[in-house]
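Trainee: Sequence first, then the predicted structure, then my questions.
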Amino acid sequence: MRTATAILSFVLALALLPLQPAAAASLPGGKSTYVVSQGHLKASSRENWVRLGTYRFAANGTVSASSYLWWQRRPEARQRTGMVPDKSCTTKAGGSASRPRMCRVLTAGGYTGAPDESRTGTFTMAGDVLTIRWKIAQAWTEQWYVRRSPDGKLTRLDLKGSTLATHGYGYGSNAAIGTRRAMSSVKAFPGALRQDLTSWAGDKLVTSNNQPFSLSSFRACTTTTSCLTYLQPSSRSACQKSGGCPNYGGGTKADISSIQYYLTKISNSDRRDTMWHWCTCLAMERREFCYTGNSHVKPLMQVIDDSGAFRGWVGAEASFSTGSSRKADMLAVFRLTDFR
C-alpha cells in the first residue's frame, strides 16, 4: 500500500511541475519580415504568373504571406498611379529633350489596391535551407537558400526549389513592413545597385544577371517629391528599327532609341514602389506624346535592412499586351540590390 501511495505521489508531483515552453523556431537568417518576388516562367507556357509580396515568420514556426498576383489566365490592364511628375523633372516638349515627358505614371493592374491573396503555412530550417509548406488546397512547398549579408543587417533568399514557382528572390530584416524610405533617400543611396532578372516574352525566356542600374542618373522632382525620372539617351538593343520603330527608332534616319523612365512611390504605409518605362520612338510611331501601348510596368517592393536603410528592390514585371495575343505579354521577376 505504501508503495502504491509513493508511486501516486510521484506521478502527481510530475503533473504539477511547470510546463516548459516549446522550443522557438529559428527565424530564417534571424529575420522576421521579407519582401519576395517569384514567378512561374516557362518558355512553352502561356499560363505564366508572377507574384510580389511579403512573408512574415514567427518564432512558433508559422509563416504568413500577402501577395499580388498577375497571371496570363487573367490579364489585367495597366492602371494610373495618380502621379504626374512636375516640370522640374519632366518636359512637355518632345524631340530630344534631356528630361522624360510629363505623363501620368502607370503601374500593373491592381497594384494600387489591397493584395490579391493571403496564405499561411509552417517553416523549418535545416542548415542554410529554409523549407516552407503552405496550407492551401493544393500542395505547395518552397525551399530557399538563406544567406546573411556581411554586415548582418540583411538576409537574402535564393530559390532552391518550389512546387509551383520556377524563379524567385527574397530579402529580409527585422524592420517592420511599414518601414520604407522616401525617394529622396532612394536617390541619395550611396551604394551600387545591380540587377538579376528572368523575363518571359514571345515564348522565350531571357536571364540577365549582374546588370548595373543607373540610380544616380535619375532626377529628383521638386514638387512631386515621391517620383524620380530619367531619360536614357540611347539604347543599343532596344527601341530599334527592327523592334517596332520602323520610322523613328535606332537605325533609321531619325535614330531615336531613348527610353523614358519613371520611379514612383505607391504607398506611404508599406514598401510598394513602381517603375514605368517605354521607348520614345514607340510613342512617336503612334503620334502620341505619352505612350499608350505595351509599356513596361514593374511593381517594386523596397528592401530595407535592420537599421531601416534602403538597400534596393525586389520586383515583378506584369506588362500584359493591350491586344488579344498572350504571346505579346512581358513578364519577369528580378532584384535590384547591393547584396546579391
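Mentor: Looks like it arrived, so ask away.

Trainee: CA only for contacts and neighbour counts going forward, please
Mentor: Fine.

Trainee: Confirm Ala15 sits in a helix?
Mentor: Yes: Ala15 sits within a helix when classified using DSSP: H, G, I helix; E, B strand; the rest coil.

Trainee: now it: how far from Thr62?
Mentor: 29 Å (C-alpha to C-alpha, to the nearest Å).

Trainee: wait, Glu76 sits on Trp70?
Mentor: Yes: taking C-alpha atoms under 8 Å as the definition, Glu76 is a contact partner of Trp70 at 7.5 Å.

Trainee: Show me which of those two is the more surrounded one.
Mentor: Set Glu76 next to Trp70 and count neighbours by other C-alpha atoms under 10 Å: Trp70 wins out with 26 against 17.

Trainee: Quick check, the more buried one in contact with Glu47.
Mentor: No: using C-alpha under 8 Å as the test, Trp70 is too far from Glu47 to be in contact (10.3 Å).

Trainee: Make sure Ser184 is indeed in a helix.
Mentor: Yes: when three-state DSSP is applied, Ser184 is found to be in a helix.

Trainee: Spell out which residues sit in contact with it, please.
Mentor: Contacts of Ser184 were listed using C-alpha atoms under 8 Å, 6 or more residues apart in numbering, and they are Ala220, Thr225, Ser226.

Trainee: Same question for Thr131.
Mentor: Thr131 makes contact with Phe123, Thr124, Met125, Thr141, Glu142, Gln143, Trp144, according to C-alpha under 8 Å, 6+ apart.

Trainee: which element is it on?
Mentor: Using DSSP states H and E, Thr131 maps to strand 129-134.

Trainee: just how off-centre is that strand within its chain?
Mentor: The chain centre lies 20 Å from the centre of strand 129-134; the measure is C-alpha atoms, centre = their mean, to the nearest Å.

Trainee: which is the next helix or strand following it?
Mentor: Downstream of strand 129-134 (by DSSP H and E), the next one is strand 141-148.

Trainee: neighbouring contacts of that next one?
Mentor: Contacts of strand 141-148 (C-alpha under 8 Å, 6+ apart): 28-29, 128-134, 154-164.

Trainee: Just the buried subset of those residues, please.
Mentor: Among those, those scoring as buried are 28-29, 129-134, 154-162 (criterion: 16 or more other C-alpha atoms under 10 Å).

Trainee: what residues are up against the residue lying closest to Val84 once chain neighbours are set aside?
Mentor: Beyond its immediate neighbours in the sequence, the residue positioned closest to Val84 (C-alpha to C-alpha, 6 or more residues apart in numbering) is Arg104, lying 4.7 Å away. By C-alpha under 8 Å, 6+ apart, Arg104 lies in contact with Arg80, Thr81, Gly82, Met83, Val84, Pro85.

Trainee: Mind giving me the packing neighbours of whichever strand or helix holds Gln211?
Mentor: Gln211 belongs to strand 204-212 when assigned by DSSP H and E. Packing partners of strand 204-212 (3 or more C-alpha pairs under 8 Å, 6 or more residues apart in numbering; DSSP states H and E): strand 194-201.

Trainee: Let me know the angle separating the strand it packs on from strand 204-212.
Mentor: 170 degrees (axes from the mean of the first three to the mean of the last three C-alpha atoms, to 10 degrees).

Trainee: try it against this one:
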Amino acid sequence: MKRLIGWIVLGLVATLGVTAPAVPLPAELPGGKANWVVSVGGLNDSSVNNYANWTRLGWYIFAADGTVRTNYWTWNQRDEPMRVDAMKASCGGDIPSCDVQTMGTFLTGPTGAFQGTYQTSAGKVDVTWTKNGAGQALADPLVEHWLLEPIPGGKVARIVSDGYHNALAGPVVVPTTFSDYSATFGIGYGSNAPLSAGNKASITDIRTAYGQDEHLGTYVAAYKGAVHREPAGLKVNELNSATSFAYWRSCPSGKCVGFREKTNGCVCEKFPNFKDRIRYLADAPPARNNIYTYWCECLAQGTPCYKANNHVQSLLQIIDDDREFQGWVGVETSTHVESDGSAPDHNFGAGYWAVLNMVTPDLRGPQPKPPKP
C-alpha cells in the first residue's frame, strides 16, 4: 500500500507540472581561485562627493555554490580618522628612531563584513552583496562589476575595475561602470593559499628572500579636490650592490624595516638641505597585514620624527598558490591634521585617499602610460 501511495503522489506531481527543487550547479571560481585580497575605493572629485571619499580593504572568499563573503576594514574621509603609533622603528644607522603609524582599527580584526553571490562569464565577475556579516538583508544590494584578467603561470588571478590601469598623471575621469553604488575603483588578487597568518611573508623574508623584487603598480588617489593616477612602488632590498651599503635596515624585533631614501626631491623652504625621504615597513596582526609609512625629512623641521601628515598606507600581502609572496594591495587613508599632529584640521583637500597595488612584474597588468605632451 505504501508503494502504491508513492506512485500516486509522483503521478500527481507530474500531472500538475511540479518539479523537484533544483540542485545548485557548482559555480566557476574566478580564475579558479577561492581566496582574494581586495582593495576598493569610493574616490571622486570633490564637486561630486564633497570629499566623502572612502576606502575598503579586506578579503573576498568565493565558494563553489555561487556565494561570496568579505571581511574588511573601511575608512571614510569625512570621519577624519587619526593615525596611531604601532611600534618604534629602531633600525639604527642613519634611520631615525620613530614610531611607525597606522590606522588604529588596522591593528585589530576586520571591522565589517558582507555576504552575497557572484557570477563569472567571459572575463567578468559580477558580485552582489545582499547581506551584512550577521546575515541580515541590506536595504539595497551593492553590485560590483569586475574585470577578470589572466596572469601568466596560473598561480594568481587578478580582478580590476574598469579604468584602473589608464594613463598616468593629471586629473582622472572617474568611471561609472564599476558599481551601482559609490565604489569607483578596485584591484584584487586571488589564489588558493589560505588567508590565515601562517600564509604570510615575514618582514625579514621581504627584505632578504624577496629583497631584489621590485614591486610596482598603480596608485589611484583623491586629493586636492580631484582624482589622480600615479605610479606606486616598493623595493625592500637588503643591499645596494653598486655602493655596498644597506638600503633597508631591520629593527631588532624583526617586525619592521626602515630606509633613508637619499635626495628624493623633498623640498621645504625652512630646511632646504633636508631632501631625504624616510620610509618604514612593518608587520601587523592579524593575518596578511603590513603597515607602510613615509615622509619628507624636512617636514620634521629639525626634529628626528614627523608625525603630523606622513603618508599612511594599510597593505595586505598577495600570496600565490605556492605560498610565495608577490606584493600587496592596499589603501591610503591620510587625514590632514594640525602641525603638531594633535587633531584634524578639516583641510579635506590636503588629505590623501587612495587605492593601490605594488606587485611583481607578471602581476601588474597593463602598464599605465604617461599622457601625450
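Mentor: Perfect, I can see it now. Since this is a predicted model, take the numbers as computed values, not measurements.

Trainee: if we can go back for a sec, please report which of the contacts of Ser184 of structure 1 has the highest neighbour count.
Mentor: For the contacts of Ser184 of structure 1, the largest number of neighbours (other C-alpha under 10 Å) sits with Ala220, at 23 neighbours.

Trainee: about what we covered before: and the angle for the strand holding Thr131 of structure 1 with strand 141-148?
Mentor: 140 degrees.

Trainee: which bit of structure 2 covers strand 129-134 of structure 1?
Mentor: Under TM-score structural alignment, the counterpart of strand 129-134 of structure 1 in structure 2 spans residues 124-129.

Trainee: Comparing the matching stretch with structure 1, how large is the average distance?
Mentor: Here the mean offset of stretch 124-129 of structure 2 against structure 1 after fitting is 0.4 Å, by mean C-alpha distance after the TM-score superposition for structure 1.

Trainee: for Ala24 of structure 1, what are its contacts?
Mentor: Neighbour list for Ala24 of structure 1: Ala59, Asn60, Gly61 [criterion: C-alpha under 8 Å, 6+ apart].

Trainee: Tell me the counterpart of the last one in structure 2.
Mentor: Right, the one you point to is Gly61 of structure 1. Aligned against structure 2 by TM-score structural alignment, Gly61 of structure 1 finds its counterpart in Gly66.

Trainee: can I assume that match is in contact with Ala27?
Mentor: Yes: with contacts counted by C-alpha under 8 Å, Gly66 of structure 2 reaches Ala27, the gap being 5.1 Å.

Trainee: Pull up the overlap in contacts between those two.
Mentor: Contacts common to Gly66 of structure 2 and Ala27, judged by C-alpha under 8 Å, 6+ apart, are Gln119.

Trainee: Looking at these two, which is more packed in?
Mentor: A direct count of neighbours by other C-alpha under 10 Å for Gly66 of structure 2 and Ala27 places Gly66 higher, at 18 against 15.

Trainee: contacting residues for the more buried one?
Mentor: Gly66 of structure 2 is in contact with Pro26, Ala27, Glu28, Thr117, Tyr118, Gln119, counting by C-alpha under 8 Å, 6+ apart.

Trainee: And the first one, what's its match in structure 1?
Mentor: Meaning Pro26 of structure 2. Counting by TM-score structural alignment, the partner of Pro26 of structure 2 is Ala24.

Trainee: what residues are up against Asn347 of structure 2?
Mentor: So Asn347 of structure 2 contacts His336, Val337 (C-alpha under 8 Å, 6+ apart).

Trainee: so what corresponds to it in structure 1?
Mentor: Aligned against structure 1 by TM-score structural alignment, Asn347 of structure 2 finds its counterpart in Ser325.

Trainee: which of the residues in the strand holding Gln211 of structure 1 are buried?
Mentor: Residues of strand 204-212 of structure 1 classed as buried: none (neighbour count, 16+ other C-alpha under 10 Å).

Trainee: coming back round to it: out of the contacts of Ala24 of structure 1, which one sits closest to Gly293 of structure 1?
Mentor: Nearest to Gly293 of structure 1, judged by C-alpha to C-alpha, of these is Gly61 at 45.8 Å.

Trainee: Tell me how far the closest one lies from Leu159 of structure 1.
Mentor: Counting by C-alpha to C-alpha, the gap from Gly61 of structure 1 to Leu159 of structure 1 is 20 Å.

Trainee: same check, this time on Gly127 of structure 1
Mentor: Gly127 of structure 1 is 15 Å from Leu159 of structure 1, by C-alpha to C-alpha.

Trainee: And for Leu336 of structure 1?
Mentor: From Leu336 of structure 1 over to Leu159 of structure 1 (counting by C-alpha to C-alpha), the distance is 16 Å.

Trainee: Equivalent analysis for Gly172 of structure 1, please.
Mentor: Where Leu159 of structure 1 is concerned, Gly172 of structure 1 sits at a distance of 14 Å (C-alpha to C-alpha).

Trainee: wait, is the match of Pro26 of structure 2 part of a strand?
Mentor: No: under three-state DSSP, Ala24 of structure 1 falls outside any strand and is assigned coil.

Trainee: hmm, back to that, using JSON lines, lay out the contacts of Gly66 of structure 2 together with distance to Ala246 of structure 2.
Mentor: Putting the contacts of Gly66 of structure 2 into JSON lines (distance: C-alpha to C-alpha, whole Å) gives the following:
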{"residue": "Pro26", "distance to Ala246 of structure 2": "51"}
{"residue": "Ala27", "distance to Ala246 of structure 2": "49"}
{"residue": "Glu28", "distance to Ala246 of structure 2": "46"}
{"residue": "Thr117", "distance to Ala246 of structure 2": "48"}
{"residue": "Tyr118", "distance to Ala246 of structure 2": "47"}
{"residue": "Gln119", "distance to Ala246 of structure 2": "48"}
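
Trainee: Name the nearest of the residues you listed relative to Arg277 of structure 2.
Mentor: Of the contacts of Gly66 of structure 2, the one sitting nearest to Arg277 of structure 2 (C-alpha to C-alpha) turns out to be Tyr118, at 43.1 Å.

Trainee: for the nearest residue to the closest one once chain neighbours are set aside, what are its contacts?
Mentor: Distances taken as C-alpha to C-alpha, 6+ apart put Val127 closest to Tyr118 of structure 2, at 4.4 Å, once the chain neighbours are dropped. Shown in contact with Val127 of structure 2 (C-alpha under 8 Å, 6+ apart): Val68, Gly116, Thr117, Tyr118, Gln119, Val143, Glu144, His145, Trp146.

Trainee: Mean distance between the helix or strand in which the second one is found and structure 1 after superposition?
Mentor: Just to be clear, that refers to Gly116 of structure 2. For Gly116 of structure 2, the element it lies in under DSSP H and E is strand 112-121. Following the fit onto structure 1, the mean deviation recorded for strand 112-121 of structure 2 is 0.7 Å by mean C-alpha distance after the TM-score superposition for structure 1.
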